[in-house]
Structure formats: structure tokens, C-alpha cells
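Q: My questions concern the predicted model and sequence given below.
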Amino acid sequence: MKGQIQLHEVDFAYPARLDAMIFKGFSINTDAKKSTTLVGHSGSSKSTINGLIKRFYDPLKGIVKLDGKDIKIFHLRVLRKHIALVHQEPILFVAGFKKLVQFGMTRPSRIRLNVGRNESQTHDFISGLKHGYDTWCAGKGVQLSGGQRQCIAIARAILKNAAVLLLDEATSALDSRSEVVVQEALERLMVGQTCVENCDSIAVVDKGKVVEKGTHASLLAKGPSGAYYSLVSLQRGPNPSTPT
């Protein structure tokens, strides 16, 4: 599995709201072993794209392809074996922390486990618990902070070593220092994976359409008339070209 993703002429509405179309003729391509960031205002349906790739839903029309093949031809277990997903609000099960970190690995490996511990910031806080990795995690990880839950979810994705890595604002619950450390770790470990986040190219999504696509520099060069320039301006102030 190489990890090339293509959504072609996709129409989609959620089953409970078939009258409210999310996408109409939506198309986007992501090359294998490359990364694409999807940006847009809140509610621009970026997370819906992840759901379609994972096949939580099927499009009403159009096709979602993985390596040039309709994802519907894959058994769901096989498809999801090759895709790792980190949500904004990760779900943790009632289990020991070692089991939680290894969850999703086909063949748990001590070497891969050590890599996941060191590269995702999970190791320090888990080791500091009374029973370390043998500590029991309560339902939904209620004894953990949002950032700690997110670190475990990121570690699971790293250890799965899937061809496709989907990050849905995966560092949103981390403080600024932790976010930088985790982001650097993800960038080192994303080599050889297709990642829809941070980023060889940027796709700006608005009202169910890709309205701009390019690199950070090329999109900023469009100036105030550009959709991406406007989004960055909201975060950085009147001069979005200034590094932060």
C-alpha cells in the first residue's frame, strides 16, 4: 500500500440530513508519501473528508480512491489497517497504559514501542504514574489532561506505522511547548506516509470546494485577495508573512 488518496466528483450529505449537501462535485488528490494540509473556517467540512477516507460514510456520488482503487473494494478491516487517524478528541478504552499505546499494532514490537514512547511525549508522564505502564486507565481517560490523552493517541498512530496518517487538529489539546515537541516528532516519523496535515501542499476548503491549492509561500503571495492569506491574517494580524 503506497497511500495515494483521491476524492473525485464526490457528492455527500450526512444520513440524518440528506437535504443538506456538504459536498457537491468535490475533488482533491494527495500524492503518496507527500503531505497535504486542509485549512478553512470552522464548519468547512475538513473532518468530513477524513471520515470519507476512513469509510465511516460513503459518498452519495463520486468515488474515493486509495492507490487508484475504489476503497469500497477493500474489506473494512484491511482498509483501516493501512490508515491511522488522530481525532481532536481521542477515545481511550478501559485498559492498562501499555495496552492503550500498543492498540492498533498488528504485531507489538519492543523497538517500535520505545520509538513511540520517546517520540510522542507519552513516556515521561506514563512513567511518572504510580505503576507506570501497568497503571489502569479509567473510562475515557478521565484522570488525564486533554494533552496527555492526545499524546497517547498520537503514539498509537505512530506505532501503527500505517501508509496513510490522518491528523484532525491532532495537537489542539496541547500547550504551546508540547505542541512544538510533538509536531517535530511527527514530522520525523511521517517519512514514507501520506499525511493530511503539515505539509507539502495546502488546500483551502470553503463551502464544500477546494478554492485554492499550493505551498504556504505561493498562497501567501496572492496577497489580501487570497483565501489562505485571509485565514493566516486572522491568526497573525495584518502582516501574515511575518514568521511566528
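A: Arrived safely, thanks for sending. Numbering: from 1, shown residues only.
Q: When you work out contacts or count neighbours from here on, use the C-alpha atoms and nothing else.
A: Noted.
Q: what's the helix or strand for residue 211?
A: strand 209-214 (DSSP states H and E).
Q: Show me what that strand is packed against.
A: Contact here means 3 or more CA pairs under 8 Å, 6 or more residues apart in numbering; DSSP states H and E; on that basis strand 209-214 packs against strand 23-30, strand 201-206, helix 227-236.
Q: May I see the buried residues of the longest one?
A: Buried residues in helix 227-236, counting neighbours by 16 or more other CA atoms under 10 Å, are found at 227-233.
Q: can you check stretch 94-104 too?
A: 96-104.
Q: just to revisit the earlier point, of the buried residues of helix 227-236, closest to residue 162?
A: Set against residue 162, the nearest of the buried residues of helix 227-236 by CA to CA is residue 228 (29.7 Å).
Q: list the contacts for that closest one?
A: Taking CA atoms under 8 Å, 6 or more residues apart in numbering as the criterion, residue 228 is in contact with 204, 212, 219-220.
Q: that older thread, can I get the buried residues of stretch 94-104 in JSON lines with secondary structure?
A: Below are those laid out as JSON lines (DSSP: H, G, I helix; E, B strand; the rest coil):
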{"residue": "96", "secondary structure": "strand"}
{"residue": "97", "secondary structure": "helix"}
{"residue": "98", "secondary structure": "helix"}
{"residue": "99", "secondary structure": "helix"}
{"residue": "100", "secondary structure": "helix"}
{"residue": "101", "secondary structure": "helix"}
{"residue": "102", "secondary structure": "helix"}
{"residue": "103", "secondary structure": "coil"}
{"residue": "104", "secondary structure": "coil"}
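Q: Got another one to weigh against that:
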Amino acid sequence: MARFKENDLPKSKITLSALQKATLIFQYSGKHRWKFYVGLLFLLLTGGTALAFPKLMGLLVDCVKNKDNAQANFIALILVGILFMQSIFSFFRLSLFVNFTENTLANLRLALYSNLVKLPMSFFSQKRVGELNSRISSDISQIQDTLTSTIAEFLRQFILIVGGIALLATESFKLTLLMLSVVPLVAVAAVIFGRFIRGYSKKVQDKVAESQVIVEETMQGISIVKAFANEWYEIARYKTQIKEVIQIAIKGGKYRGYFASFIIFCLFGAIVAVVWYGVQLSISGEMSVGQLISFVLYSTFVGASFGGIAELYAQIQKAIGATERVFELLDETPEKIEGTSTHQSIEKIKGNVSFKNVAFQYPSRKEMKVLKDVSFTAQFGQKIAIVGPSGAGKSTIASLLLRFYSIAEGSIEIDHKNISDYDLEQLRGNMSIVPQDVILFGGTIRENIAYGKPNATEEEILAAAQQANAYNFIESFPEKLDTLVGERGVKLSGGQRQRIAIARALLKNPSILILDEATSSLDSESEKLVQEALEILMEGRTSIIIAHRLSTIRSADQILVLDKGVIAEQGTHQELIALDNGIYKNLSNLQFSNS
């Protein structure tokens, strides 16, 4: 897959409303805003001193005609002084803009991340992680470059164009008219042509990236390639892509040749034309040689600025587009989370759960009801198992209990109180989930267990590990609790990850426990250890067990059989087995006959 490049960032039209939206970024500058304004002052001083340079160079050259050595020394000293001042102004301009930008963007990043983390699950179900990552990385980087240098450079080029043209007119009005009719047009044409060339370079890069995908896929699936004896097929596929790369690259090379010819002839031709006409005016006595030198330098400033300002304008357009996309995320409404840093203040709930005529459809699939008129009750300390075929709505019940989504009809109550009346942190702070696909964070085992209770002591962490049957394998590692688990826990086996997740849940000591097919992907030995740990975990709390393997739920107080979003059957294992031609009985016969 072609990697995301900064050049691919979409641009936004620079309108008054877009500019107003972009200036909202200053809200995040806080006490650092003054640095931006002082930086602008130094920018003006940098531009002003730069404009004085060509004029003084012309006066210095004219000292040859006047044979005025003292005057030459004086002007040379002023030029050195101007260079010294420019160095100081540039240093403060850059350091102030960087300081302002880094502090502002740190606040913006924090605000964006804080808002993202607090957004509801319905938002994440409709957005790709890569897209959200791009907001925090590519879009913020684009804003960073713009605030640090692009705006300053754009304003500096603008000052040089306006000031340069004004000072050109004071040197020679006739020559200024010639320069304005030739040099800016050639400079702008060079920019447009240059952008076209870069477009071709990008096509080559994209084609190379496409060919690289073939290499990656082949290497990753080399066993399949060899098993099917398809080496020649893959070579032919790669060869086709390489031929396309060659064709586009050669065509791009021709355009680069045209571009080089254009630059040599037109741009330098325009400078020759201006100098030639200036020499004619000097010969006729309308301007001095020093004035001609000043004019040529000013022309170079103006031409270069015309060429550069178009690219800078495009960068500013990208930055405005990036700012709009960042603020779109900041405008998303987060969940109401109180934000306490510890779990100490969370009030305990008992754990009586009641679903009353619950109906639900996902926001992204509103036409399809996942649950229809679901009602059941789980008393404190009971084990309620939910079984059924894939897509029946089992995991949806867990999501609704955690209030990841709002229900369309009916109500869910905990301890005879509607879950929407609970503070989210209190509600979720009293629940733990052990999922089928355990997600661990890329730190140590200690950090992952303590995620259930960030202020837990060493003794509490070790006690949770022992109860979860995780202590023995943790002790077998050289670093013990300080063992790094790797990204998403890849350095641990499935059973080890599952037991870490159980230890995490135990440490949290929830009132309501949700087990989402917690043993379905484990081998027999791991399943036995995990099942033992789960039995300890389920003691003294309400447990909602979403099960795939029916052998794990025989002792459940109540089993709900979900089918097509409705509870088709309900009862204990013995009651459901007794139902003739029942769904549970058929599932049970199917599983146990295969085992």
C-alpha cells in the first residue's frame, strides 16, 4: 500500500470563514500568544533590512565612479551592520515562532487526544484508526510547519515583493515596467511547470509503491506461492508493474528536460533582457552603474519571491485544510466522564441487572435490528450465560451493559436504577470485561495488571496474579512482573494473555463481570488454567458469560439462547437439554458429538 505523504494532504480554499476557523488555533496558545506577535515584529525588521541591502550595494559600486574611498568604507560598515542586525532579527524571529508553535501544538494535541479518548464507541465504529492517527500526525505536522516557517516566509516574500517593486520604481520607472512585464510571469510559469513535474514524480512513486506491495505480499505468503508453484506468475506480475514504472519515469524525464530548457532560456533570458535595457539606460545617462546593480538585485528579490510565494500559498491552503479537519474532531461531542485520576472515589454498586424489552440497532446499520424485545434479569452473584449462533447479538448485550451505545427501545437497569442515570465512570468502574481477543498495552506485565487499579500495591498485584493462575509463568520470566509484553501482548501466548486479563479484572474487583467468549480460542491445557481462574473471578459478583463452548456454562444459574436478536430459549442447562428439538439441545449435541 502506498505510504501516506504530506504532498497528498488535501487543500482548502482560502476564504474568510476558513481563515476565521484557522485562527481558532490561537485559543490553544494560552500565555504564549505574545511570542507570535513579537515574532511578527522581528519578521518586519528582517524584511526591512533585507530591502536596504540592494540599495546600499548600488551606492557602494557608485563609489568607484566618484573615487570616494571614505564613502565606500562607511557604506561597507553599514552593510556589515545590516547583516549583523539581520542575523539577530532572524534568530529571534525563528526561536519565537518555534516556541509559540510547539507550546500551542502541545496544547492542541492534548486537547485532540483528550477529546478522542472520550468520544463514544459509535464514533469509533465509523472511523478508521489510520485516519484518526493521520489527524494527530500528518495534519498537526502540516500546521506545525506552517506556524513555524510558512506564514513567516509568506509574509517575508510579500514584503520583498511590495517593497522591492516600490524601490525599483525609484531607481528607474521604465526598467520597472519591463521587469514587471517579464520576470514575474516567467517566475509564475516556472512554478506551475515545476508543480506539473512533481505530479509526474508522484505518479512514479505511487507506481513503485504498488510494485512494492507485490514484493511484500509475495514474501509474506511465500509458502502459498511455493505450494501452488506460482513463482513465475508472481515474477510476471512484478514485471508488468516495473514496465509501467519505466514508462511513466521516462515520460517524466522528458518533461524535466523541457523544464530545464525552459528555466535556462526563459528565466535567464528575462534577466538578460532587464540587464541589457538597464545598460542602455546607463549609457544614455538615465541611471548610474550602481543604480543598475541595485535594480538587478531588487529584480532578483522580486522574481524569486514571486516564484516562492505560489508554493507557500499552496502550503497555507493545506494547513487551513488540516486545521479544519482537526477542529472537526474537536467539535465531536464526547461522553460525560468526570475524570477522576483514581478509582478510590467510585461508589460501589451491588450488581442486580435487568434488561426490559430492549431493542437496538447499530448507528451505522440503522435498518437492521440486532436485538428485538430482549428481557432478562440477573440477580447479584448469579451467573447468566448467553449462547447462540454468530451474529445473534450476544456481544451487543455486553456493549449495551457497558453503555457503549444508547438503546432505541426499552430500558436497562442496575440495582433498579436506569443505567443512563449513572455517571459513566461509576458505571464502568463497577464492571470488568475479559474479552476473547485480549488487548494488552505495550508496557510491562505489572502495568497491564495494574490497569484495573492504577494505585494498586505490589502485594495486590501479586495476589491478583496468583488467583488468575498467572503467578507461575510470570515468575518463570527473568524480569518477572517487569517483563515487557510487546505490542498488543505479542510476546505472550494466548493463555498467558487471557490470565493477565483475568488478573486485571480481579484487581479491579468489579460488581458485574462480563466474559466474552474468554476461552474459545485456547488449547485444552490453557483452557483448564483459565477456566479455574475464571471460577475464582466469578465468585461473589454478577457474571454475564457470552459462551461459544457450552461445556464452560453448564453450572450457570440461567442460560439465554439468542437467535436472530430475540431470546428463543431460557433456563438452566438441564431444563434446556430437556426441550425437544431446542436450539440449545441441538448446539449441545453438535458440540459434544464432535468432541
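A: Arrived safely, thanks for sending. Not measured: the values here are computed from a predicted model.
Q: Superposed, what's their TM-score?
A: With the length set by TM-score structural alignment, normalised by the length of the first structure, the two chains reach a TM-score of 0.91; 238 aligned residues with a CA RMSD of 1.7 Å.
Q: so is the residue of the first structure most remote from its centre in a helix, a strand, or just coil?
A: Residue farthest from the centre of the first structure, counting by CA atoms, centre = their mean, is residue 130 at 31.5 Å. Assigned with three-state DSSP, residue 130 of the first structure falls in the coil class.
Q: I'd like the distance between the corresponding residue of the second structure for it and residue 436 of the second structure.
A: Structural alignment (TM-score structural alignment) places residue 130 of the first structure against residue 478 in the second structure. Distance from residue 478 of the second structure to residue 436 of the second structure, counting by CA to CA, to the nearest Å: 28 Å.
Q: try residue 374 of the second structure
A: Applying CA to CA to residue 374 of the second structure and residue 436 of the second structure gives a distance of 23 Å.
Q: Same check on residue 20 of the second structure?
A: Using CA to CA, residue 20 of the second structure is found at 48 Å from residue 436 of the second structure.
Q: quick one, which of those two is more surrounded?
A: Counted by other CA atoms under 10 Å, residue 20 of the second structure and residue 436 do not tie: residue 436 has more neighbours, with 18 against 11.
Q: In the first structure, what sits opposite the more buried one in the alignment?
A: Under the alignment (TM-score structural alignment), residue 436 of the second structure maps onto residue 88 of the first structure.
Q: And for residue 465 of the second structure?
A: Using TM-score structural alignment as the criterion, the counterpart of residue 465 of the second structure in the first structure is residue 117.
Q: how many other residues sit next to that match?
A: Around residue 117 of the first structure there are 20 other residues, counting by other CA under 10 Å.
Q: One more: residue 184 of the first structure?
A: Neighbourhood size, residue 184 of the first structure [other CA under 10 Å]: 14.
Q: Checking it next. Helix, strand or coil?
A: What three-state DSSP gives for residue 184 of the first structure is helix.
Q: who's in contact with the most centrally placed residue in the first structure?
A: Nearest to the geometric centre of the first structure sits residue 167, at 1.1 Å (CA atoms, centre = their mean). The contact partners of residue 167 of the first structure, taken as CA under 8 Å, 6+ apart, are 85-87, 195-197.
Q: residue in the second structure matching it?
A: Superposed on the second structure with TM-score structural alignment, residue 167 of the first structure falls opposite residue 515.
Q: Where does the strand holding residue 211 of the first structure end up in the second structure?
A: Under TM-score structural alignment, strand 209-214 of the first structure corresponds to residues 566-571 of the second structure.
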